[in-house]
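K.L.:
dropping a prediction and its sequence here:
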Amino acid sequence: MERLRALVRLVPRILVAVGAGALLGLAFEPHDYPWLAVVAVPLFLAALNGVSVKGGILVGAGFGITYYAVLVPWLSVIGGDAAIALAILEGLFYAVFGALASQVLKHKLWMLWIPCLWVATEFATASVPFGGFPWGRLAWAFTDSPLGRLAAVVGIAGLSFVVALLGVLAYAAVLRRRSGFGLRAVALVAGLAIVGVSFLISLPTDGNGKSVTAAMVQGNVPGKGLEFLGRARTVTKNHVTATLDLQKQVEAGSQVKPDLVIWPENSTDIDPYKDPETRRDIETAVQAVKVPILVGAVTEGPGPNERQTTGIVWDPATGPGQRYAKRHPVPFGEYIPFRDQLLPYIKRLEMVGRQTAPGVGPGLMPINGVLYGDLICFELAYDSVVSDLAKGGAQILVVQTNNATYGGTGQPEQQFAITRMRAIETGRTVLIASTSGISGVVRPDGTVEHKSGQFVPDVYVASVPVRDAQTLATRLGGWPQWILTGLGIIGAVLALAARRNRRPADPGTPPVATPSAEKVPV
């Protein structure tokens, strides 16, 4: 009976956490209210303050599940059960955060440990299972905010730390009853100082004196959602037609001749090495423009019943040459973990087809004296893949993507925001080619030169700078994430170690009216 009463007392806190999770989801595209993150984090902490470890699990789960339900409803295109499963899976990480944070909040250094623990949680979600899902990082919401400029200095993990720290400072200044006037004043000044510093950061966009002219071709697809599957030849011919139209404009003098043409991921789903018709289509386009085309192709192999998602540099003189295979295929989208065990029970997974084998090595492609870094679709959200290109000397980044499955759902907008943040972090122009949108050009400071519509043909030619200078974030690489994660773990260990010897702590201001200010023993 006592446990039931304790659970009932916990319900208001869970409801506050659910509300905070919904607010955080609204911070991201397509809603785009980034500063809601600085409201959601302190509300979440207020819900956690004073609860036990078990209570923290429930409060954290309520926050995390709601957060991802609002963030990635686009996954319901695959199936409502898939969207629910992902929200629950990611919510479990925040359940662990809640359990640990409920104790860290009682430690004297809680204002440091909490944002570090948040980075550790994001690191975990971006790593496991099956390579992780790094879609919900706080940093992604701040592309259009001056705060986002910090990504060029401290990287994505560092920016997430800063956002979480602002939430902690807001909590200390406004919601925490035990905060004295001095602490409230310091928290307020520190928060304003962090935001003020971000306004002073200047992001250079000039190159090394060289520039290249590139054409991004969005040929469009014949249907939305899953309808485009099985219409590979039509998609390829759409991109051929768009490229031939571009050449006609060049010959008429209404368009500048490009140095490189970029086709998107899945611009051909039929292996051009083995299918004569597909090869002829590509050759027709390449011979028309007389410059290399970076083709997005699905190729067979390397093993039996395997395929790879690739970018192939197709030269007008030498044909297919350099090739990059996607290193981070999407689980249950491009390959099926535990395939033999799951297929008999989930027939829908048969739509995935052959297993996509991951590639080896970064997509560094020297083309006519310029080093391009190729990223394919979702893998632009993974730090290691982007870091390998930036540290490898890529002067321009290319994203080949296919968002046709999720067109009109908000997913393309979220991916475009992540792309813009990568431009800021690396200080590189990013050229995006999508089958159906969003294609475009993002400058090294994250500003948008061109952004296509969705489910329309679009060809854009841009002259962009070739850049060699590396940002501090590129030079630091993964160190900020590792250090902050380590500090978060240390803080959690210290808090748990002190748990038995600690005197009962004042839980602070409850987020809602509760029968007692005492700890909720769940």
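P.N.:
The structure has been received and is ready for your questions.
K.L.:
could you use CA atoms for every contact and neighbour count after this?
P.N.:
Fine.
K.L.:
return the distance of the helix or strand that Thr241 is a member of from the chain's centre.
P.N.:
Using DSSP states H and E, Thr241 maps to helix 232-252. Chain-centre distance of helix 232-252: 31 Å, with Cα atoms, centre = their mean, to the nearest Å.
K.L.:
second one coming, line it up with the first:
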Amino acid sequence: MTMPPPALASPGPGDPAPALPRPLRLPVAAALAVAAGAALLFALPPYDLWWLSPVGVALLAAAVHRRRLRAGFGLGFVAGAVLFFPLLWWTSFSAGWLPWALLSVAQAVIIGFAGMAGAWVSPLVDRWRWTWPLLAGLIWTAQEALRDRAPFGGFPWGRLAFSQGDAPTLKLAAYGGAPLVTFVVAAAGGALVALVLSVPRPRALAGFALAAGALLVGPAALPLTPPSGPTTTVAIVQGNVPRLGLDFNAQRRAVLDNHVNATRRLAGEVAAGRQKQPDLVVWPENSSDIDPLRNSDAADAISAAADLIKAPILVGTLQRTDDPEDIYNVGILWNPGTGPDLAQQYAKRHPVPFAEYMPLRPIARMVTDKVDLVRNMLPGDHPGVIDAGAVTLGDVICFEVAYDGIVRDTVTGGAQLLAVQTNNATFNEAEALQQLAMVRLRAVEHGREALMVSTVGVSGFVDGEGGVHGATGFNTAAVVVRDIATDGPRTLATRSGNWPEVVAVALTVAALAGVLPLRRRRANIGNDGEIDSEER
């Protein structure tokens, strides 16, 4: 018969209070927190070692177990800093070190809260070790829900779900979206740490090993219904960006000319019979930084390209306002013969803090004037559902692909194809690959084929099972043409909306509250292993 750990045995009358289990030595815990952050980092693109995600969760869970709350927060913050400072390094390229540091710290603080929660639930795990996978899954899903929304509207980069592009767990996206993928990956991490601590008990060891394996590999057996039915031919144009020798205005015109000329060359290939006639051409975000609704030269160039290719072009551009400081980031459909269709355009709804607008700009300006390189982008007010004739697009722009609701709104609005317009010219290839991983998850989540088109790369198509087709190189010009199936299923994830996440957050709150009686019991025992061993 397996006896409970000494900390959990009920003392008899007159017996001394039992000694409670102690946490790991603080230097060991700190080393595990650093390793956890590194594992979570290397699980994500461009490294793509997806199996390190549950390992990272397990390492942090072991580090914070049985610690005081402030130590749990500190260890979580260390893991978050190790993850986010290198992961978000590309945010420093255009606006300097301050936005990068502020954003990375803000994200690390929320991982700190996850570490604190892990420390808080230690009595529950000690009493019922089988709860560790469940609690780990709930805590990580809840912290990602918080990061999706706060601070400054949230920045959900580095989610566990976005590391699973090549993993069997990607299929779970069709059943519960990114929150379900994160929950299962984190639960596998909880099973791993429980497994390690169950080494003296073979039955528990086998159970947790089986649970971890089932969580990580079992989803491979889940069925997916990929898009099928009628197809439409779509071309994506990656025009590339000149790097040196041009002033600002000449640079903007050169970017537009690159996309116009690439489309003209595609039209020549079509006329020669070497390429299929596209029903739609998609240009990236900022393919025309010159507002074609205010600049007739830009409008004439785009119209000539649309007329030559004989297909509508979704153009990524910036629309100026009467206030020179304010802009909109839009995708607008440009038809051959008739030009812009103002009824079929989408303004980005979620500009990203520190990259597209600067929160607390007066305060940040006191530290560095580079904050003024970040424009003041205004949000749009409706989902990006664009009727292009041959296909209805679900247009999201750049970082918006990371936000669950913004993508889902386009699908519930009738989108047959997910289109992500992005501009990575001021970032690097790692950032582009991180975005492509998100596109892969969204395609599976909503049962839609998808595309990502960038000014400089990486661009490509994604099928309904997350497979990438025609991926381009970085810092190069390219055109890719593909037939897209437009009859996609309405997945369980699309139908359920954000309910899986809401349920996970509610259960997390209930679990955190439910631990309170056990913590009070420990306090009554008067020999809390956390207290005496905190600095060990």
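P.N.:
It's in. Remember, predicted model here, so these are calculated numbers, not experimental data.
K.L.:
what TM-score do the two superposed chains give?
P.N.:
Superposed pair, TM-score by TM-score structural alignment, normalised by the length of the first structure: 0.91. Supporting alignment: 505 aligned residues with a Cα RMSD of 2.6 Å.
K.L.:
next up, the contacts around the aligned residue in the first structure for Asp463 of the second structure.
P.N.:
Taking TM-score structural alignment, Asp463 of the second structure has Arg443 as its aligned residue in the first structure. Contact analysis of Arg443 of the first structure by Cα atoms under 8 Å, 6 or more residues apart in numbering lists Thr205, Ala423, Arg428, Thr429, Val430, Glu449.
K.L.:
average distance between the helix holding Thr241 of the first structure and the second structure?
P.N.:
With mean Cα distance after the TM-score superposition for the first structure, helix 232-252 of the first structure departs from the second structure by a mean of 0.4 Å once superposed.
K.L.:
show where that helix falls in the second structure, residue numbers please.
P.N.:
By TM-score structural alignment, helix 232-252 of the first structure lines up with residues 252-272 in the second structure.
K.L.:
double-check Val291 of the first structure against Lys257; I have them as touching.
P.N.:
No: here Val291 of the first structure does not reach Lys257: they are 9.1 Å apart, not a contact under Cα atoms under 8 Å.
K.L.:
just the buried positions in the helix holding Thr241 of the first structure, please.
P.N.:
Under the neighbour-count criterion of 16 or more other Cα atoms under 10 Å, helix 232-252 of the first structure has 232, 234-247 buried.
K.L.:
break down the stretch 301-450 of the second structure into its helices, ranges please.
P.N.:
Along the stretch 301-450 of the second structure, the segments classed as helices by DSSP state H, counting those that start in this stretch run 361-365, 404-412, 429-446.
K.L.:
in CSV, list those along with distance to Leu518 of the second structure and mean neighbour count.
P.N.:
As requested, the helices of the stretch 301-450 of the second structure are exported to CSV (distance: least, Cα to Cα, whole Å; neighbours: other Cα atoms under 10 Å):
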stretch, distance to Leu518 of the second structure, mean neighbour count
helix 361-365, 44, 13
helix 404-412, 36, 21
helix 429-446, 39, 26
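K.L.:
out of those helices, the one nearest Ser296 of the second structure is which?
P.N.:
Among these, the nearest to Ser296 of the second structure by Cα to Cα is helix 404-412 (31.1 Å).
K.L.:
that closest one vs the first structure, average distance?
P.N.:
Helix 404-412 of the second structure versus its aligned partner: 1.0 Å mean (mean Cα distance after the TM-score superposition for the first structure).
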